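**Student:** Please find the sequence and the predicted model below.
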Amino acid sequence: MTTPRAQVRPRTEGWTQKKDAEGRPLLQFASPRRGKPPAHFADLTPEQRVEKMHELGMPPFRARQLEKHFFTHCTHDPAEMTDLPAEGREQLVHTLLPPLLTEVRRLSTDRGDTIKFLWKLHNGALVESVLMRYPGRITLCVSSQAGCGMNCPFCATGQAGLTRNMSAAEIVAQVVRANRVIAEGQLGDPRHVGHDGERVTNIVFMGMGEPMANYARVMHAVRVMTDKTHGMGMSARGITISTVGLVPAIRKLSNENIPVTFALSLHAPDDELRDEMIPVNSRWKVDEALDAAYEYFAKTGRRVSIEYALIKDMNDHGWRADLLADKLNARGHGWVHVNPIPLNPTPGSVWTASDRPVQDEFVRRLEARGIPTTIRDTRGKDIDGACGQLVATEADQQAAAATPVD
């Protein structure tokens, strides 16, 4: 007879979880008023960019030139824009392409194939993004908010709460800066990968923040990334937008007609545990989130990813793998793919990743029920750049205070 494994309950460590007047974990959907970032060319639609040129007394084709410089050549340096008139060039660029991100520090893995950036925004808020080279592709994990208001107890990012939403241009600027780093040969040696004219090929909205809580700006950024004429020309299929389960926003995404990859961060198939792990489950339960995820597949034909952080003795029990498979299969077959993620513990945490035999058994049970399953390769653990580890530390705050804004 097999002895049942213990059931660890979620709890915070080293920080106090914010709660409302009724003692429930506090959810922040609205961004605090912290001052808007500078107005930027990337915040405008292509039509608005032309209108802006008209306001400034310039011909419409100047908008196309600025698009090329910022989105393709990844620069906001007037000296590099020699096709613009010398007279008034600096003022024009300063007005329309103000710097949005100040690099505070950069950490790289020993192999140089993963870089974590700490950025300071105009008002001093700190965000991070992680650039990763894989064979055949380069992925950038971007932040969509400074901090996060979803208050999940096992995620470092949510400990400080939500500082503010990022603008669409601030989101796009992370990609622009990453492409500049790649072009300068700072992401390992491209000769061993075979790329020509390397750029970021894949975007994952899995950095700081809950993307669906900053929906309009995230979707504007995605349109800029995928616009082949006026933007960055990326493939929508290479962009992954994740959420902990904001059901109305998932349904809205289903109707956008932009074939991004959608990922649901589930982490538990039963409401009893998920209520404690993912506070937003108090609003929209597991079955509601899975129904919305299936609806995304039904409307777009794009297979959905289920993200599942495996935490030792908390959510990695075999019966939970069975329950998850049953819930997914009840909605159909071929619509979903599960990504178990060995937990990346934060400093001092007693929570840890599942033991390897337990992890393998969890995967085996899913696959035995016909659920495609792939263990997520988590990069950047040694530089605290992996999933759930993005947080501005005290040392980061000190470094940022000593770094003047660009």
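**Tutor:** Structure received. Owing to the predicted nature of the structure, the values given are computational and were not obtained by experimental measurement. Residues are numbered from 1 along each chain as shown.
**Student:** C-alpha from now on. contacts and neighbour counts both.
**Tutor:** Noted.
**Student:** Assess the claim that I241 and G207 are in contact.
**Tutor:** No - counting by CA atoms under 8 Å, I241 does not reach G207; the two are 10.5 Å apart.
**Student:** Compare neighbour counts for these two and give me the winner.
**Tutor:** Comparing I241 with G207 by neighbour count (other CA atoms under 10 Å), the higher total belongs to G207, at 29 against 22.
**Student:** mind listing the strands in the stretch 301-406 of the chain by residue range?
**Tutor:** For the stretch 301-406 of the chain, applying DSSP state E, counting those that start in this stretch gives strands covering 304-310, 336-342.
**Student:** repeat for the chain
**Tutor:** 102-108, 114-120, 126-134, 137-141, 145-147, 162-165, 202-205, 239-243, 261-265, 304-310, 336-342 (DSSP state E).
**Student:** Next up, a structure to set beside the first:
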Amino acid sequence: MAGSKRGKHAYEHRERKTGHEEPRRSALRHVFNDTQVRCPANHLLKHELETSGRAFPSSQALKGTLQPVDAERRAMVGQGLSEVQTWLAPRSDASMRARQIFRWIYQKRAGSFEEMTDLPADLRAELSTQFRIDPLSIGRHVVSRDGVHKLLVHGGDEQSFECVLLPFEDRVSCCLSSQVGCPMGCKFCATGLGGYDRDLTPQGIVSQFVLLQRLTDRRISHLVMMGMGEPLLNLAHVVEALRFLHEHAGISYRRMTLSTVGIVPKIRELAELELPIHLALSLHSPIDRIRDTLMPVNKRWPVSEVVQAMKDYQARTGRKITVEYLLIAGVTDTEEQAERLASLFRGVPHVVNLIPYNAVSTDEGFARPKPEAIRKFRRVLESRRVQVTQRVERGHDVAAACGQLAGEHQGRFARRSKSSGLPVSA
């Protein structure tokens, strides 16, 4: 790759060009206003963060992004209801049959048209000829000791990514990916260290939900966009998928959570949509010097700018902010950082979710703090009347916990991490 070694993200500050520029095959560039992130040579997509005030695409306009991946038999999952009704138009009962098909897929967990027993036999046969249910295939399915399911799935291009089903006593939640890989390069995250390949379409996001729902007889009631990728860099597709699942799978917006490392223009764009979804900020340090080292995006949008954008989001939507905070021994678990964290969102409804570090296959030298250090950090926050929760660790033994999703990128990021040189204090 010209100008940089494969496997490293180079951040360059330069004046943003005007007009449209085609993606180069030598390097994919994620444009953060005047900041560019170079990704490996096979990354052929390009994101531009739109800050010019252009209107957000409507749900109707995005229907065309639900593209089939098989030209011979289209995938039914992700097709719009109106599209299915159009295909059924020669039938006098097209509208009713389309709704029945949707109920079978998104509420009754049907994996084949033959299971849709209230459809006429001739229609089931015709559907099987023209369509398949899923656009994705399962490459691997593992279950942890505590009942967490992790799927490695493949799209039409055979690139792989992961999604997770999290059963709790009082609810069932799913964790979905928004991208294949991630361009953000966070030093503690397996996904980011593996690099970025492409965005997922709305169909690819919806299909993860459908595959996970079939793994349980209980209804998935909560959804988090905390899998592979930075959701705000694929905002249009993510929003389209969330709207689709709200309408057809019956998931309340208030039970959806979207996580971000802090892409300020996109936080503001999401706020303008006024969808009542939770927004979780992956903060991990309130000190720019430390966050710069852990999360390269902080060099573009420092803590103060991200915090203000989150406050504005809360004011616009009325939703309580979640601050995700990763505790790394000797790096982010100091008393000074607890003190600063306690003051960041003072007066704004928020909760701090503490996440003890989960090991990934890198040579960064990171470690989980000892239990007493975690308790001390929490006591500092609570003594300043900050609402604090601690992430319930699930799926650690199958690498399904926070920061461990990597698809089939493990070998790639293991090679990268050896030269990163990130210091860890004693």
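**Tutor:** Structure's in. What do you need? Not measured: the values here are computed from a predicted model.
**Student:** Would you pull the TM-score for this pair?
**Tutor:** Once superposed, the chains reach a TM-score of 0.81 (TM-score structural alignment, normalised by the length of structure 1), with 361 aligned residues with a CA RMSD of 2.9 Å.
**Student:** I'd like the strands of the stretch 301-406 of structure 1 written out as JSON lines, with mean neighbour count added.
**Tutor:** Listed next are the strands of the stretch 301-406 of structure 1 as JSON lines, based on neighbours: other CA atoms under 10 Å:
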{"stretch": "strand 304-310", "mean neighbour count": "23"}
{"stretch": "strand 336-342", "mean neighbour count": "21"}
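**Student:** okay if I get the ones you listed as TSV plus distance to G161 of structure 1?
**Tutor:** Below are these laid out as TSV (distance: least, CA to CA, whole Å):
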stretch	distance to G161 of structure 1
strand 304-310	21
strand 336-342	23
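**Student:** if we can go back for a sec, so which of the strands of structure 1 is nearest I383 of structure 1?
**Tutor:** strand 102-108 (6.4 Å; CA to CA).
**Student:** Show where the closest one falls in structure 2, residue numbers please.
**Tutor:** Mapped onto structure 2 using TM-score structural alignment, strand 102-108 of structure 1 spans residues 137-143.
**Student:** The matching stretch vs structure 1, mean deviation?
**Tutor:** Taken against structure 1, stretch 137-143 of structure 2 registers an average deviation of 1.4 Å after superposition, with mean CA distance after the TM-score superposition for structure 1.
**Student:** Can you list the neighbours in contact with that stretch?
**Tutor:** 149-155, 395, 398 (CA atoms under 8 Å, 6 or more residues apart in numbering).
**Student:** Can you pick out the most distant pair from the residues you listed?
**Tutor:** G155 and G395 (23.8 Å).
**Student:** Looking only at neighbour counts, state which of these two leads.
**Tutor:** G395 (23 against 18).
**Student:** Now check that one against structure 1: what is it aligned to?
**Tutor:** Using TM-score structural alignment, G395 of structure 2 sits opposite G380 in structure 1.
**Student:** quick one: contacts for the residue nearest to its match when sequence neighbours are not counted?
**Tutor:** The shortest distance from G380 of structure 1 to any non-neighbouring residue, by CA to CA, 6 or more residues apart in numbering, is to A386 (5.0 Å). Contacts for A386 of structure 1 (CA under 8 Å, 6+ apart) come out as 344, 378-380.
**Student:** Could you do A241 of structure 2 as well?
**Tutor:** If you count contacts by CA under 8 Å, 6+ apart, A241 of structure 2 has them with 202-203, 205-206.
**Student:** Make CSV out of those residues and add neighbour count and distance to H222 of structure 2.
**Tutor:** Formatted as CSV, the contacts of A241 of structure 2 follow (neighbours: other CA atoms under 10 Å; distance: CA to CA, whole Å):
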residue, neighbour count, distance to H222 of structure 2
P202, 27, 18
Q203, 28, 19
I205, 25, 15
V206, 26, 14
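**Student:** Keep only those of those residues that are in helices.
**Tutor:** Among the contacts of A241 of structure 2, DSSP state H puts 202-203, 205-206 in helices.
**Student:** Pick the one among these closest to K370 of structure 2.
**Tutor:** Among those, and counting by CA to CA, the member closest to K370 of structure 2 is I205, at 36.7 Å.
**Student:** From A338 of structure 2, how far out is the equivalent of A368 of structure 1 over in structure 2?
**Tutor:** Alignment note (TM-score structural alignment): A368 of structure 1 maps to S383 of structure 2. Between S383 of structure 2 and A338 of structure 2 the computed distance is 11 Å (CA to CA, to the nearest Å).
**Student:** In terms of neighbours, single out the busier of those two.
**Tutor:** When S383 of structure 2 and A338 are compared for neighbours, A338 comes out ahead with 19 against 10, by other CA under 10 Å.
**Student:** That one against E382, yeah?
**Tutor:** No - with contact defined as CA under 8 Å, A338 of structure 2 does not count as touching E382 (10.0 Å).
**Student:** Out of the contacts of A386 of structure 1, who's the most crowded?
**Tutor:** N344 (25 neighbours).
**Student:** residues in contact with the residue mapped onto that residue from structure 2?
**Tutor:** Per TM-score structural alignment, the equivalent position to N344 of structure 1 in structure 2 is N358. By CA under 8 Å, 6+ apart, N358 of structure 2 lies in contact with 368, 396, 401-404.
**Student:** about what we covered before: what would the contacts of stretch 137-143 of structure 2 look like in TSV with distance to S343 of structure 2?
**Tutor:** Listed next are those as TSV, based on distance: CA to CA, whole Å:
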residue	distance to S343 of structure 2
H149	37
K150	37
L151	39
L152	40
V153	42
H154	44
G155	44
G395	33
V398	36
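**Student:** re earlier: so how far is R379 of structure 1 from the residue nearest to G380 of structure 1?
**Tutor:** The value you get for A386 of structure 1 to R379 of structure 1, if CA to CA is used, is 6 Å.
**Student:** Likewise for P248 of structure 1?
**Tutor:** Distance from P248 of structure 1 to R379 of structure 1, by CA to CA: 31 Å.
**Student:** Fine, thanks again, bye for now.
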